[in-house]
Structures are given as C-alpha cells and as structure tokens.
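Participant: quick one, structure for this:
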Amino acid sequence: MTSKGTCHMPDILRTSDNKERRVGVEVEISGLSYEKLVALTARLLKGEAKETSRYVSSVQTPLGDFTIELDSDPIKELDLKDNRLPESIRELGGHAMDIIDAAAEKIVPLEIVSPPIPFTKLGAIETLCDELREAGALGSREAIVYAFGLQLNPELPDLKPTTLVNYFRAFAALYDWLKSRHQLDISRKFTNYIEPWDSEYIDLLLSDNYEPDQQQLMNDYLRTNPTRNRALDLLPLFSHLDDELLREHVEDSRIKSRPTLHYRLPDCDIDNPEWHFSSVWNDWIVLEQLVANAADLKELTGLYRDSRKLSFRNLTSSWTENCHRWLESKGYV
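Facilitator: Have a look, this model is predicted:
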C-alpha cells in the first residue's frame, strides 16, 4: 500500500524529557458498515479486533490499541429490555435492533480513535485513510446531515505557560487561514462544534505584555470559553494541568485529561480523491514551525492584532488572504 502524501515533521520533535512527541487522531466517516470498518482497520493496520461492548471494538496493532465505535452513546447503550421503551418496540426484539442499527449507520458517524502515535509513524494514518476511501468511506460532503471531522490531539513539547501562550497565539493568528483550508462543509459550519475563541480573550492573548502564570492563563481562557465547542479545545489540557480549577468553570464528563491540544476544526473529506490526512497534518505543522520561530511568531501575531482594528484598510482587505501571502513569503507554504 502506498500513499500520495507525506506527513511533514516539526523542528521540535521531542518533549522536554527527550521523548518523541505523539499525537492522537480521531476520524469520523460513514459509507461502511461497522463490521466492515472494524475488519478493514484490523487488516490494514495488521491488528486483531476484539469487541468490547455494543458498537465498540478494540483493534490491537503494533502502534497500540485503536478504538472503532459508533459515535452515539444512546445507540451504543440501547437495551431492548429497558422498561422505558414502548412495549411494541421491546416485543420486536432483534428485528427492532436491526432496523435501529441500519438507520444509525446511515446518519451517525463511525469513529476511528487512535492511540497516541509517534509523529514519525503517522504515515500509517495517511495510508489507512486512503485505503478506507478506496473501500467506500464517505465524509462530510456526502450529505447535508453529515458533519464529520478529523481531530488531532498533538502532544506539546512542554507545559510551561510561555510555551502554551505561544501555541495559543499562533492558533489565533492562523485560525481563519486554517478554516479556509480545512473547514469546507456547510453542515459543520452550521454547528457550534468549531467556534473560534471569544474575541475578548483573543485581544487579551495578543497583548504584548501578556505573561500569565498557569493559574491566570487558565482563568483567563475559561472565563470566556467555558466549553468544549471550540476549534482548538483546551479543556483536556487544562484538566491535565489543574482539574480542580477547570471544574470551577465547567463540569462536563466528556472532558478527558491529557497533555495535548485538541484540534477539532478540520472536516473529514475522505471521499474526495484530492483530500489526504497529510494535508490536514501538514497545515498543523505550519503552526508548529511558527511557534518554533519566535521572530516570525511575533511578526505574524502583530499583523493579526493590527488586522482586528477598525480601519478602512482592514475593511477592504482579507486577513485570510494576507495571512496566506505572509506564510508564502516566509516559506511556510
């Protein structure tokens, strides 16, 4: 199996304790049955599949354990013996379940969740996505009801507040550019899953003298963004840093503690022959490289801060286009 794309690597490839950085990947698709997706994933990744619960399977591979699941808790947890269900449905038994399953697989995404994978092993995800497309996997563009995403959970090189601020500033400046490249489907544009950060928070973040400690950094963000529904969701990271402080602002059982960012913006456009996992990943690497270059980061965030001011020039120009031209001039794209 071969892939058409190459996953680029950042300059900062190792953590502060000299371990290779890793990333978790989440891919949402349709077009394949749950059973077929499990079997294909196991074969393509040279793994062994084991069902762990209804509509949830673990695929044990040389890269670690992948999870394949239907992304709907009510369907996964459905019990036809539940007395809360109408008696007519309970009496249908397996026939009712078959109907429910068939309907669910038409409108609810199937999700592939990877273990943390070393950056240098991401070619396996590129190949997996390409092979699933060949097998008939569908993405967001297939129907208006679909709003499927591809999510990245990149491990940070370290957790110092100065490092986090640099990543946050880079993302704020690149948000419109990233959205123009990877958030194409109208179904996701009408959802609140991928909202930008609050404007007041961005103004604070971009201030030249903004040098918060960890507690202030978390409080400043959570005061205006107490939700998972952000294009770059920081709640898993903040849970890892100080879960007690996080819970003072937001209580959500879905938040999973991990020392990573949670990048939720991109569509999964897997049925498009021109789309590849590496395209999404390589644009994230632009952000990584920007963070690694302090002078360029300062220049771009300064330009972005100026673009947010009310002026005739800003009203008649596009930050997305200006950002792209700047990235081209600096050799990032």
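Participant: from now on I want contacts and neighbour counts done on CA atoms only, so please keep to that.
Facilitator: Noted.
Participant: name the next helix or strand downstream of the host helix or strand of residue 242, please.
Facilitator: Here residue 242 sits within helix 235-249, counting by DSSP states H and E. Counting by DSSP H and E, the element after helix 235-249 in chain order, helix or strand, is strand 262-263.
Participant: so what secondary structure elements neighbour that following strand?
Facilitator: If contacts are counted by 3 or more Cα pairs under 8 Å, 6 or more residues apart in numbering; DSSP states H and E, strand 262-263 sits against strand 150-154, strand 232-233.
Participant: what does the longest one contact?
Facilitator: Around strand 150-154, the neighbours that count as contacts under Cα atoms under 8 Å, 6 or more residues apart in numbering are 21-28, 260-268.
Participant: three-state assignment of residue 115?
Facilitator: Put simply, residue 115 is coil when judged by DSSP: H, G, I helix; E, B strand; the rest coil.
Participant: what sits against it?
Facilitator: 23, 24, 25, 63, 64, 65, 66.
Participant: likewise for residue 125?
Facilitator: Contacts for residue 125 (Cα under 8 Å, 6+ apart) come out as residue 277.
Participant: the helix holding residue 242: how far from the chain's middle?
Facilitator: 19 Å (Cα atoms, centre = their mean, to the nearest Å).
Participant: let's see this one next, to set against the first:
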Amino acid sequence: MTDTQGDPRRCGVEIEFSGLTAEKVADITTRILGGTADQTDDHAFTITGSEIGGIEVYLDTALRHADSSAVKAIGLDLGQAVIPVELVTEPLTLDQMAPLDRLRSALREAGAEGSRAGLAYGFGVHFNPSLAARDTKSITHPLLAYALIEDWMRSAHPIDFSRKVLPFTDPYPTDLVRAFCDQGFVTPEAAADLYLRHASGRNYGLDMLPIFAWMDKEDGTDKVADALGDGSTSARPAFHFRLPDCRIDEEDWSLRGEWLRWLLVEEIAADEALLVKLMHGWEDAHGRVTLSRAPWARRCGEILDEAGVPARTIARDKIKDEGEAA
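Facilitator: Just a heads-up that it's a prediction; the model follows:
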C-alpha cells in the first residue's frame, strides 16, 4: 500500500525508556545497527547510515531546546535520573521493524528500564504510520475504528486478553464517540470538525492533530491552530498512535507485538460492515449517558472475537513473518 505521495507506506517509531544515558544508547545503536553517531548537543546524538537509516537519541526534555548555557547543562545532567531517553527513527518500512526489535533486545540486556520499573515512569512507544490517502476510508475509518475499540484495548491486550494496560494517555471523550456514531462515515473535513469540537487536546492514544494540521496546510485554513490557540502542532500526513506504556525491560515484550495493535485498528477500519456493527453496539451499551466504560469494553471484545478480527490480524502478521524468514 502506498502513501499520499505514491511511495510505500512507512512508519516512524518513538521509544521512551530510562536506565541508560543517551551516549550509551547511541553506542549500543551503532554497535547493533551500524552507522555513525555524532553528538549534536548535551545528551543528544544523531545516528546516520544505520541499517534502518537515521536515528535520533536524546533526553526527552524541553531543556534540549534552550539556548546553550551552564544552567541548561547542569539541568540535563541532573535530569538523567528522572528524564527518559527517547529514541526516534525516521519513517521505516515494515521490513525494518525486525532490526529495530533487535536493538530493543540489546538495550534491555544493557539495562534499559520501562514503565513498570518506577511508579512515575509514564514511558510510551509511539507509532507514526503514514497516511494512505486523503479520503474517508484512509482518515475517518481508522479514527472511527480506534474510537470504538479503545475501551477494549485499554482493558485487555489484543493478543493476550489477560494483560492489563496502564492508561498514561486520556481516553477519547464519550461525546466524541457518540458524535461519530450519530454521523457515521463523514468526510475527513467533517471528522476534523467533530474531533476539534470534542477532543482538541494532544494527550490521546490516537492523536489526529498532525493529520488535521496537514489538511489545514493543504487547504490554507487554521482550524487546528484556532482550536488549540497556537500553531505548535507538527503538520504531517501520518497518524500519531501512542501506546500506553513501554516494557522494554521485559523479555517477552516486543515492538512487533505492539505494532499488532495498529494493524488491528487498520483491519477493523477496512471492514465497513464491522464498523457499523460496532457503532450500533456502542450506542446500545451507552445510551445517552455513559455511567461506565466496562460493559462496552466487554461487548466490544465479544463482537471482535465473533468476527475473528484479532485472530485474523495475528495470522496475517505471522504469514508475513514466515514469508520474510523463508
């Protein structure tokens, strides 16, 4: 499948963790994936020529953007104990996910720590899948699919139904989901209007603001900037999918496993009949007032299970994996 430019769709990945310095992470990255690491600032490195292209490694703090000064340097040095390191890739093909998982394994062995290592560790993994096209099926359908299954994804892992998920991002407001259920498969422009009316913040599991800001740029409008009161949103034709935690230090955790969550969203988005069934189910479970999200989370899981969607998504990924191995 191609993106809005006609190129193969790609996905940028962002990983947050602690336990290692940015310099150590850069060293491990070049050892595992090759390339050259250049220090660009205090606790910030750029890696070029790696097996998966360019990679940025840095302490994830606003101090990085301050003017160079002794105060900045001291603040960054002191912050290493509590500020996560972030590793950011350039947009990758799906085939490049395997080398990235190899790096993840090496970082774990070196002492990288994930969300469960500390009570205040709200680390996450972010995927930025490129947009296939500027149309309802490519923009509204994935947004609607995610909004409808979010409660289920937060209550149970799509593969292991017993694994609970820590919600470090806000769930979509029920008013937003209700508006989509009322209006159905609206145009991307109408979807943006509904989203900005009911969920104009950034801290959601699926942040649509980059796509809507990109649409503004294409149209010469300022809907996102007007809704937020500033123009700070990065405009790009890509979803911003925030996973609720990063378990890089757990041996059975993998980026590929987390990537299945997005594949699940796209699998559902491609099935209009299933989307309609989920919309009707959501409305039946909520009525006009939502007292609890739990009943819908359970019913949503039943609907998806009846449709065979989780198993189908896993099978599709397994076939692809076996094909690569062959």
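Participant: elements contacting the lengthiest helix in structure 1?
Facilitator: Scanning structure 1 for the helix with the most residues, using DSSP state H, yields helix 161-182. Under the contact definition 3+ Cα pairs under 8 Å, 6+ apart, helix 161-182 of structure 1 sits against helix 199-205, helix 277-292, helix 294-307, helix 319-329.
Participant: most tightly packed of those?
Facilitator: Most buried of those, by mean neighbour count (mean count of other Cα atoms under 10 Å): helix 277-292, with a mean of 20.
Participant: which residue range of structure 2 does that one align onto?
Facilitator: Using TM-score structural alignment, helix 277-292 of structure 1 lines up with residues 255-270 of structure 2.
Participant: how far away is the residue most central in space within structure 2 from residue 273 of structure 2?
Facilitator: By Cα atoms, centre = their mean, structure 2 has its centre lying nearest to residue 241, at 2.2 Å. Separation of residue 241 of structure 2 from residue 273 of structure 2 (Cα to Cα, to the nearest Å): 24 Å.
Participant: quick one: residue 271 of structure 2 from residue 277 of structure 2, how far?
Facilitator: Taking Cα to Cα, one finds residue 271 of structure 2 at 10 Å from residue 277 of structure 2.
Participant: can you tell me the closest non-neighbouring residue to the residue nearest to the centre of structure 2?
Facilitator: Among residues not flanking residue 241 of structure 2 along the chain, residue 206 sits closest, at 4.6 Å (Cα to Cα, 6 or more residues apart in numbering).
Participant: next: residue 259 of structure 2.
Facilitator: residue 127 (7.8 Å).
Participant: what's around the one you found, how many residues?
Facilitator: By other Cα atoms under 10 Å, the residues close to residue 127 of structure 2 number 22.
Participant: again with residue 324 of structure 2
Facilitator: When neighbours are defined as other Cα under 10 Å, residue 324 of structure 2 has 9 of them.
Participant: you'd agree it is in a helix?
Facilitator: Yes. Using three-state DSSP, the assignment for residue 324 of structure 2 is a helix.
Participant: can you tell me how far it is from residue 192 of structure 2?
Facilitator: Taken as Cα to Cα, the span from residue 324 of structure 2 to residue 192 of structure 2 is 38 Å.
Participant: whereabouts in structure 1 does stretch 80-96 of structure 2 align?
Facilitator: Aligned by TM-score structural alignment, stretch 80-96 of structure 2 falls on residues 105-121 of structure 1.
Participant: buried deepest among the helices and strands packed on strand 262-263 of structure 1, which one?
Facilitator: Sorting those by mean neighbours (by mean count of other Cα under 10 Å), the first place falls to strand 232-233, with a mean of 24.
Participant: that one vs structure 2, mean deviation?
Facilitator: In the superposition with structure 2, the average deviation recorded for strand 232-233 of structure 1 is 0.9 Å (mean Cα distance after the TM-score superposition for structure 1).
Participant: okay, that strand sits on what stretch of structure 2?
Facilitator: The aligned range for strand 232-233 of structure 1 in structure 2 is 206-207, by TM-score structural alignment.
Participant: same question, stretch 20-30 of structure 1
Facilitator: Alignment of stretch 20-30 of structure 1 against structure 2: residues 8-18, by TM-score structural alignment.
Participant: buried stuff in that stretch?
Facilitator: Neighbour-count burial for stretch 8-18 of structure 2, counted by 16 or more other Cα atoms under 10 Å, picks out 9, 10, 11, 12, 13, 14, 15, 16, 17, 18.
Participant: which of those fall within strands?
Facilitator: 11, 12, 13, 14, 15, 16, 17 (DSSP state E).
Participant: neighbours around residue 88 of structure 2, how many?
Facilitator: Residue 88 of structure 2 sits with 19 neighbouring residues when counted by other Cα under 10 Å.
Participant: same check on residue 26 of structure 2?
Facilitator: 24.
Participant: next: the one 3 residues further on.
Facilitator: By the criterion of other Cα under 10 Å, residue 29 of structure 2 has 26 neighbours.
Participant: quick one: which helix or strand includes the residue mapped onto it from structure 1?
Facilitator: Mapped onto structure 1 by TM-score structural alignment, residue 29 of structure 2 lines up with residue 41. Element membership for residue 41 of structure 1 (DSSP H and E) is helix 34-44.
Participant: that helix vs structure 2 - mean distance after superposition?
Facilitator: On superposition with structure 2, the mean distance recorded for helix 34-44 of structure 1 (mean Cα distance after the TM-score superposition for structure 1) is 1.1 Å.
Participant: tell me what that helix is packed against?
Facilitator: Right, helix 34-44 of structure 1 is packed against strand 48-53, strand 56-61, strand 64-70, helix 123-134 by 3+ Cα pairs under 8 Å, 6+ apart.
Participant: I'd like those laid out as CSV, including distance to residue 201 of structure 1.
Facilitator: Converted to CSV, those look like this (distance: least, Cα to Cα, whole Å):
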stretch, distance to residue 201 of structure 1
strand 48-53, 41
strand 56-61, 38
strand 64-70, 35
helix 123-134, 34
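Participant: of those, which is nearest residue 287 of structure 1?
Facilitator: Residue 287 of structure 1 sits nearest to helix 123-134 of all the helices and strands packed on helix 34-44 of structure 1, at 19.6 Å, using Cα to Cα.
Participant: ok, average deviation of the closest one from structure 2?
Facilitator: Looks like 1.6 Å for helix 123-134 of structure 1 (mean Cα distance after the TM-score superposition for structure 1).
Participant: what angle do that helix and helix 277-292 make?
Facilitator: Angle between the axes of helix 123-134 of structure 1 and helix 277-292 is 150 degrees (criterion: axes from the mean of the first three to the mean of the last three Cα atoms, to 10 degrees).
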